[in-house]
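# no FASTA, just this:
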């Protein structure tokens, strides 16, 4: 196992359990750090609490006593815990550093690290890059926001392997020295403002992916996204653009229906298996990273002609009586849903709704042309109903759960229609995760 190298903190408070908190607590203990774990919602009977206690780690649950930060050198917080948390506020007053477990990657001295962030497309791009490395038979690991705890993967990773890591703004905000060799900035959209408070804070968190890069590193960025273009002006790394709209002298582009990197034709876009305009951007970004890594174009083509997407991201579920069901449960914001709507020419029955973060949905209006019916659920159902009325959608139904939503959508549908779950909202009002929501959708479809 790899050891943390020059990690400067001896006494560590891990705030929040879940997967990352449990993993990082064990890593720190193995590296002879004094670890205390605190989780408000956990109980003494939880499996991970019992496991950590059996390892001799002190675990405090059900409360956030301020005495926990006495003598603490650093707090490693769960990415989703807001900085308004009482312990974090007190730590800020005492100048105690607050990091996320992603920061530990810096101290594992990984030789080759690719980091991917953006408001949308992270999971697909991360997976595409991973598959291209695998196709080229380059040893590779995948980690981060995609579901595998990055520090846990890094600890067991050999020196010859590349880590491809998906990074959220929540994870990046808690970094100080973290630096990928290749960073990818896909796009910036007004997302997670309930956590970051404003767009500037959100952008600053995202910019941390390239903040510590040097002229020896690479930054792949979206040349079609104005916010991204402005953000990368401060980068010290070599910038490599991608664009589906412009003809660039370098980088990855779509030109005359063909994908190029610099002046080399990679593939005719018609041969690409992955559908959706937004996925073209992900494909271009992944192609740029692969070419930077020296991956042969033959390996890139092999992936692009076979890869059809990741779970819960425009995932084809089933053809039922000539109705095509698609699961896009990972569309947890408005931009993701607009891109899903643009992916189909057929009439669409849209299933949407979820956690109310205070935003309206007016920006969806220009993309509702093909939507013939709305089936709505969750806290935002009434807001989305107003959107439907504004768009003069003839059939709108508010339902209580996913089974009702699928049944109602089928009733509204005709042969040739697309029935699309693309909620434009987080899932946390009714489901623990977007995966749970998507799985419920797919189960309901199969019951038909």
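Sure, I can see it. If you're wondering where the values come from, they're calculated on a predicted model, not measured in any experiment.
# going by C-alpha atoms from here, please, whenever you check contacts or count neighbours.
Noted.
# just the strands in the stretch 301-448 of the chain please.
315-320, 323-327, 348-352, 371-376, 395-398, 418-421 (DSSP state E, counting those that start in this stretch).
# nope, the stretch 151-300 of the chain is what I meant
162-166, 182-185, 218-222, 238-243, 252-255, 258-261, 264-268.
# list the contacts for the closest residue to residue 142 other than its chain neighbours?
Nearest residue to residue 142, sequence neighbours excluded (C-alpha to C-alpha, 6 or more residues apart in numbering): residue 164, at 4.9 Å. If a contact means C-alpha atoms under 8 Å, 6 or more residues apart in numbering, then residue 164 has 113-116, 126, 129-130, 140-143 as its contacts.
# just those now: which is nearest residue 312?
Comparing the contacts of residue 164 against residue 312 with C-alpha to C-alpha places residue 126 closest, at 14.6 Å.
# quick one: the closest one from residue 149, how far?
For residue 126, the distance to residue 149 (C-alpha to C-alpha, to the nearest Å) stands at 14 Å.
# next: residue 282.
Taking C-alpha to C-alpha, one finds residue 282 at 23 Å from residue 149.
# returning to that earlier point: have a look at residue 126 and residue 149 and say which one is more surrounded.
residue 126 (27 against 21; other C-alpha atoms under 10 Å).
# tell me which helix or strand that one sits in.
Secondary structure from DSSP states H and E places residue 126 in helix 122-135.
# so what's the residue nearest the centre of the chain up against?
Nearest to the geometric centre of the chain sits residue 122, at 4.8 Å (C-alpha atoms, centre = their mean). Residue 122 makes contacts with 116, 166-167, 186, 282, as judged by C-alpha under 8 Å, 6+ apart.
# and residue 330, how many residues sit next to it?
29.
# for it, what are its contacts?
Going by C-alpha under 8 Å, 6+ apart, the list of residues near residue 330 reads 312-313, 422, 434-435, 438.
# so which of those residues wins on neighbours?
Counting neighbours by other C-alpha under 10 Å, residue 422 leads the contacts of residue 330 with 29 neighbours.
# dropping in the other structure now:
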């Protein structure tokens, strides 16, 4: 761990507990900082608050009193989910008190090199791919950030023999000032979290902080097919590594003669990659570039790409039975996500869809149903989806009581070379506690068929 004397005797306010706040508080306390921790949850039953108090840390629960700002703070460490419109944070900004997230702390203390990955979509898939591709390399990959362990906690324990692979959100990056990854990845930029950032421009600026402090010794890997991302990357001082599913960029990642290439090196034939979808091809390109730059072997990369099933519940490959391939996309809780899933396949699809009725129609799903030969609906929206299927000209429309019953029914409707896809286009809460539970039911039902 790097020299932590910077934090000694600093007066720091941590706002928001959860995992990152709790880990950050313990860490900064161990560095000799003078801490106050503030959490809006009531003190009663707050286990994390109780543990911190036993360490001698002051904890203020139940509200965010502005008086916490009156003690000449050096800076605030904010939970990423707390918006800047929060009255306490808003007042801190007015008083010019620096506001960080624990990502800033992680970058300051880590002895390991860092691969930081951001984007509106695909972060988890790309981060997981990079972590897998770097196995058996010279350095030990440790996955952290939004997936895996809290970033600052991992950073404190890391050594020069490790490499941190971190999935980072705009919320986390917005609270950085000196954060400088050796390899940064910017996957894409879509309209999202505008209630938090206020505008697409501000959202993009927050994402672009991933490369703000990089220099010519670092790398920025970015999506050249995304105009917004490409524009934001013009000001980056790092070495540019573009990737594109459409064009060939010298020095980048591209497709040529049915194969994926990094710079002048063939990596793998596209036909060997098991993860479906053009959007996943972009994620794969980014992961390949980051992994090769960080020291991964071509052999390990090829092994991952020929076996990687996808992140669980996100277009996850579950298995094959008698020529039918099963995919679990239970995370698709809206029409946009189901459209993306359907676009990933050229084969005929048996679609399993349905769930919580939020009052919307499914007309926006119509253009994506061209390859759907049959649909099995379930849940509160079963009838609505059946009507949409009729409009799309789908002749085979069946209804099941739930996902468990939908799987064997879909199998009976299928033929060899078909895809059986759970992509509900709806939240799960009418029948299941979470989309994860719904996806697990799908997986279990597929295994029962086998």
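Sure, I can see it. Please read these numbers as outputs of a predicted model, since none were measured by experiment.
# re the thing from before, now the helix holding residue 126 of the first structure against strand 162-166, angle please.
160 degrees (axes from the mean of the first three to the mean of the last three C-alpha atoms, to 10 degrees).
# got the contact list for the following helix or strand past helix 122-135 of the first structure?
Note on helix 122-135 of the first structure: by DSSP H and E, the next helix or strand toward the C-terminus is strand 140-144. Here strand 140-144 of the first structure makes contact (C-alpha under 8 Å, 6+ apart) with 102, 126-127, 130, 133-134, 148-150, 153, 157, 161-167.
# next, the mean deviation of strand 140-144 of the first structure compared to the second structure.
Mean deviation of strand 140-144 of the first structure from its aligned counterpart in the second structure after superposition (mean C-alpha distance after the TM-score superposition for the first structure): 1.2 Å.
# residues of stretch 194-207 of the first structure that come out buried?
Neighbour-count burial for stretch 194-207 of the first structure, counted by 16 or more other C-alpha atoms under 10 Å, picks out 195-196, 202-207.
# please apply the same query to stretch 422-436 of the first structure.
Buried, per 16+ other C-alpha under 10 Å, within stretch 422-436 of the first structure: 422-427, 430-431, 434-435.
# same deal with stretch 142-152 of the second structure?
142-147, 149-152.
# give me the neighbour count for the closest residue to residue 272 of the second structure other than its chain neighbours.
Nearest residue to residue 272 of the second structure in three dimensions, chain neighbours excluded: residue 306, at 5.8 Å (C-alpha to C-alpha, 6+ apart). By other C-alpha under 10 Å, 15 other residues sit near residue 306 of the second structure.
# same check on residue 224 of the first structure?
Around residue 224 of the first structure there are 17 other residues, counting by other C-alpha under 10 Å.
# contacts only, for it.
Here residue 224 of the first structure is in contact with 242-246 (C-alpha under 8 Å, 6+ apart).
# out of those residues, who's the most crowded?
Using other C-alpha under 10 Å as the neighbour criterion, residue 242 leads the contacts of residue 224 of the first structure with 29 neighbours.
# from residue 181 of the first structure, how far off is it?
Counting by C-alpha to C-alpha, the gap from residue 242 of the first structure to residue 181 of the first structure is 18 Å.
# same thing with residue 141 of the first structure?
For residue 141 of the first structure, the distance to residue 181 of the first structure - C-alpha to C-alpha - is 15 Å.
# and what of residue 127 of the first structure?
From residue 127 of the first structure to residue 181 of the first structure the distance is 18 Å (C-alpha to C-alpha).
# equivalent analysis for residue 286 of the first structure, please.
Taking C-alpha to C-alpha, one finds residue 286 of the first structure at 15 Å from residue 181 of the first structure.
# and those two? Which one has more around it.
Per other C-alpha under 10 Å, whichever of residue 286 of the first structure and residue 181 has more neighbours is residue 286, with 27 against 19.
# how about that one: what's its closest non-neighbour residue?
Per C-alpha to C-alpha, 6+ apart, closest to residue 286 of the first structure is residue 129, 5.2 Å.
# average offset of the longest helix belonging to the first structure relative to the second structure?
When the first structure is parsed with DSSP state H, its longest helix is helix 277-292. Mean deviation of helix 277-292 of the first structure relative to the second structure after superposition (mean C-alpha distance after the TM-score superposition for the first structure): 1.6 Å.
# can you spell out which helices and strands pack onto that helix?
helix 122-135, strand 218-222, strand 238-243, strand 252-255, strand 258-261, helix 297-304, helix 334-341 (3 or more C-alpha pairs under 8 Å, 6 or more residues apart in numbering; DSSP states H and E).
# dump these into CSV; add distance to residue 12 of the first structure as well.
Output for these, formatted as CSV (distance: least, C-alpha to C-alpha, whole Å):
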stretch, distance to residue 12 of the first structure
helix 122-135, 30
strand 218-222, 32
strand 238-243, 36
strand 252-255, 43
strand 258-261, 45
helix 297-304, 42
helix 334-341, 37
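# how about the ones you listed, which one is nearest residue 318 of the first structure?
With C-alpha to C-alpha as the yardstick, what comes closest out of those is helix 334-341 (17.1 Å).
# average offset between the closest one and the second structure?
Helix 334-341 of the first structure sits 3.4 Å off on average (mean C-alpha distance after the TM-score superposition for the first structure).
# in that helix, which residues are buried?
Using 16+ other C-alpha under 10 Å as the test for burial, helix 334-341 of the first structure gives 334-341.
# tell me what angle that helix forms with strand 323-327.
150 degrees.
# and the angle from helix 334-341 of the first structure to helix 277-292?
Going by the same axes, to 10 degrees, helix 334-341 of the first structure makes 100 degrees with helix 277-292.
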